[in-house]
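Chemist: Dropping the sequence and predicted coords here.
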Amino acid sequence: MSEIRAISDESLAQAVEIVRDGGLIVIPTDTVYGVACDPRNIEAIRKVFAAKQRPKYKSLQVLLPSIESMEKLHLDLPVPLNRLSAMFMPGAFSPIAV
């Protein structure tokens, strides 16, 4: 099922249910659309890779409210990103490969 919904309390509640049930939602941002799922659900993550036709070797972004919340997902930032994140977060931070 796909459906375009205006942002409202009802559509946000529906989005939460879809994600909790292992589904995907598409979220508009200022520049692109993001495909979102529950990062703790491996089947949902597989759906994102399939929907985007993304190779498995290319990682996905995980947006979190804090560095501490990474522990719940058993994620670690490699050096030096762990030090940079401690200095600059919370706030917008995008590592750029040069």
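Modeler: Good, I have the coordinates. Residues are numbered from 1 along each chain as shown.
Chemist: hey, let's count contacts and neighbours off CA atoms from now on
Modeler: OK.
Chemist: Relative to M70, how far out is the residue nearest the centre of the chain?
Modeler: In the chain, the C-alpha closest to the average C-alpha coordinate belongs to V62, at a distance of 3.9 Å (Cα atoms, centre = their mean). From V62 over to M70 the distance is 9 Å, taken as Cα to Cα, to the nearest Å.
Chemist: on that earlier part again, the residue nearest to the centre of the chain contacts P39, doesn't it?
Modeler: Yes: distance between V62 and P39: 7.3 Å, which falls inside the contact criterion (Cα atoms under 8 Å).
Chemist: circling back to that earlier point, would you say the residue nearest to the centre of the chain is within a strand?
Modeler: No: assessed by DSSP: H, G, I helix; E, B strand; the rest coil, V62 does not belong to a strand; its assignment is coil.
Chemist: Doesn't I27 belong to a strand?
Modeler: Yes: assignment of I27 by three-state DSSP places it within a strand.
Chemist: Below is an additional structure, to be compared with the one above:
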Amino acid sequence: MQKEIKNAIEVLKNGGLILYPTDTVWGIGCDATNPEAVKKVYDLKERVDSKALICLVADDRMLKKYVKEIPFAALNILEVTDKPTTIIYDEAQNLAQNLIAEDGTIAIRIPDDEFCYQLSRKLNGALVSTSANISGQPTPKSYKEIDAAILKGVDYVVNLHHEKICAKPSSIIKLSNSGLVKIIRE
């Protein structure tokens, strides 16, 4: 695993894209602070950049780097949830501007996955994590289902868990600083 992390970090730090297994599905990733890399993700997915992407961070300390104010409810949700949960936070900061939604929000997940944790730690920052499919196509449930255009379009494919059948995408909850809670995806 350490060799895969080292290889992926080298690509990420050079503005490249990786294809990697997450705690949910196979993801396309890049350094979430690099606007050129984020643009490459949108281009590869053929996705309009007004549709925001999800980021992964290693832990709640790292989360504080990218969200101005973390609602108290967020930490409670993260503590009690037993499945991967992405939270949309108000007032994103220190990320590529083209990653932040028009309303200033950002979707971030703290994955319960050793590879993703180590990758974010070694990068010392947030990773983009968007499903490995062309926009509008079904999310691949395994490495074998990933479209050839995606495989060719990334700079590095992490050589781990190719046989794993992935779970469904994470739940998404929007938590605004005003206290509003909205379930986006269960």
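Modeler: That came through fine. Since the model is a prediction, treat every value here as computed from it, not as a measurement.
Chemist: Give the next helix or strand downstream of the helix or strand where I87 of structure 2 lies.
Modeler: Element membership of I87 of structure 2, judged by DSSP states H and E, is strand 85-89. For strand 85-89 of structure 2, the succeeding helix or strand toward the C-terminus, using DSSP H and E, is strand 106-109.
Chemist: Give the aligned range of that following strand in structure 1.
Modeler: Residues of structure 1 matching strand 106-109 of structure 2 by TM-score structural alignment do not exist; the stretch lands nowhere.
Chemist: now swap in stretch 148-168 of structure 2 and tell me
Modeler: Going by TM-score structural alignment, stretch 148-168 of structure 2 sits over no part of structure 1.
Chemist: Map the residue nearest to the centre of structure 1 onto structure 2.
Modeler: Taking TM-score structural alignment for the superposition, V62 of structure 1 sits opposite C55 in structure 2.
Chemist: Then V48 of structure 1?
Modeler: When structure 2 is aligned by TM-score structural alignment, V48 of structure 1 is paired with V41.
Chemist: What's the average distance for the strand or helix carrying its match when superposed on structure 1?
Modeler: Remark: V41 of structure 2 resides in helix 35-45, with elements defined by DSSP H and E. In the superposition against structure 1, helix 35-45 of structure 2 averages 0.7 Å from its aligned positions (mean Cα distance after the TM-score superposition for structure 1).
Chemist: buried sites along that helix?
Modeler: Buried residues in helix 35-45 of structure 2, counting neighbours by 16 or more other Cα atoms under 10 Å, are found at P35, A37, V38, K39, K40, V41, Y42, L44, K45.
Chemist: I'd like the residues you listed as a markdown table, with distance to V11 of structure 2 appended.
Modeler: Conversion of the buried residues of helix 35-45 of structure 2 to a markdown table gives the following (distance: Cα to Cα, whole Å):
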| residue | distance to V11 of structure 2 |
| --- | --- |
| P35 | 15 |
| A37 | 11 |
| V38 | 13 |
| K39 | 16 |
| K40 | 13 |
| V41 | 14 |
| Y42 | 17 |
| L44 | 16 |
| K45 | 19 |
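Chemist: Which pair of the residues you listed spans the longest distance?
Modeler: By the measure Cα to Cα, P35 and K45 form the most distant pair in those, at 15.5 Å.
Chemist: So for stretch 59-69 of structure 2, what gets flagged as buried?
Modeler: Residues M62, L63, K65, Y66, V67 are the ones in stretch 59-69 of structure 2 that count as buried (16+ other Cα under 10 Å).
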